[in-house]
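*Asks:* pasting the sequence and the predicted coordinates here, then a few questions.
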Amino acid sequence: MEPWRYSAQGVSIALRVTPRGGRDQIDGVEILANGRSVVKVRVRAIAEGGEANRAVMELLARELGARKSDIRLLAGATSRLKQVAVDGDPKRLGETLRRLVAVTSETTEDSNE
């Protein structure tokens, strides 16, 4: 199951964020213990004063080809588990997300061999 949901305005994405992760990147999809799937995201920023949240929004804007103003935090401001909304064409956003998580999953599998 994809960790994002479609709406008329765009998509809503479930994230698991790792602050101070060494680099800003999307690391694929992870299935949590409760069965929920999330997009794994790491950012260099620290989790103080909203720095990590800002870095996540900037990363998503860059990777999805969206404006920063099109991305908003719906839930999880102080948690590693977050829900964000991205406004835009839902079909294009979904295709971009599938491509991003597929590329990072392949890279992770290659490095584990």
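*Replies:* Alright, I've got the coordinates.

*Asks:* only C-alpha atoms from now on, for both contacts and neighbour counts.
*Replies:* Will do.

*Asks:* what packs against the lengthiest strand in the chain?
*Replies:* Ranked by residue count under DSSP state E, the longest strand found in the chain is strand 10-18. Contacts defined by 3 or more Cα pairs under 8 Å, 6 or more residues apart in numbering; DSSP states H and E place strand 10-18 against strand 4-6, strand 37-42, strand 81-87, helix 90-112.

*Asks:* alongside the first one, take a look at this:
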Amino acid sequence: MTTIVIQVKVKPGSRDSSLQLLSDGAFAATLKAPPVDGKANAELIALVAKHFKVPKSAVSLRSGAAARLKRVAVMLS
């Protein structure tokens, strides 16, 4: 198993949810969920899991739980 760590710039409270790769190698995520009670973080984990085609349990926040700039670990098989 290989673990990669990606950097994600998050914009919660948006009209739709999406995840895009930026030219600098980081990702930009727009999330419908508000940044309240971890709802935006949960939606981000689901979005990253869907993008990399892994279960949600293979995705975790490394840092930035309360920040817009987050580091997310993804375990690839």
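*Replies:* Sure, I can see it. Source: prediction; values computed, not measured.

*Asks:* need the TM-score from the superposition.
*Replies:* TM-score of the superposed chains, computed with TM-score structural alignment, normalised by the length of structure 2, equals 0.90; 77 aligned residues with a Cα RMSD of 1.5 Å.

*Asks:* pick the most buried one from the helices and strands packed on strand 10-18 of structure 1.
*Replies:* For these, the largest average neighbour count (mean count of other Cα atoms under 10 Å) is found in strand 37-42, namely a mean of 22.

*Asks:* state the span of structure 2 onto which the longest strand of structure 1 is aligned.
*Replies:* Using TM-score structural alignment, strand 10-18 of structure 1 corresponds to residues 3-11 of structure 2.

*Asks:* for the matching stretch, list every residue counted as buried.
*Replies:* Under the neighbour-count criterion of 16 or more other Cα atoms under 10 Å, stretch 3-11 of structure 2 has I6, Q7, V8, K9, V10, K11 buried.

*Asks:* what's the answer for stretch 18-32 of structure 1, then?
*Replies:* Applying 16+ other Cα under 10 Å to stretch 18-32 of structure 1 flags T18, P19, D24, Q25, I26, D27, G28, V29, E30 as buried.
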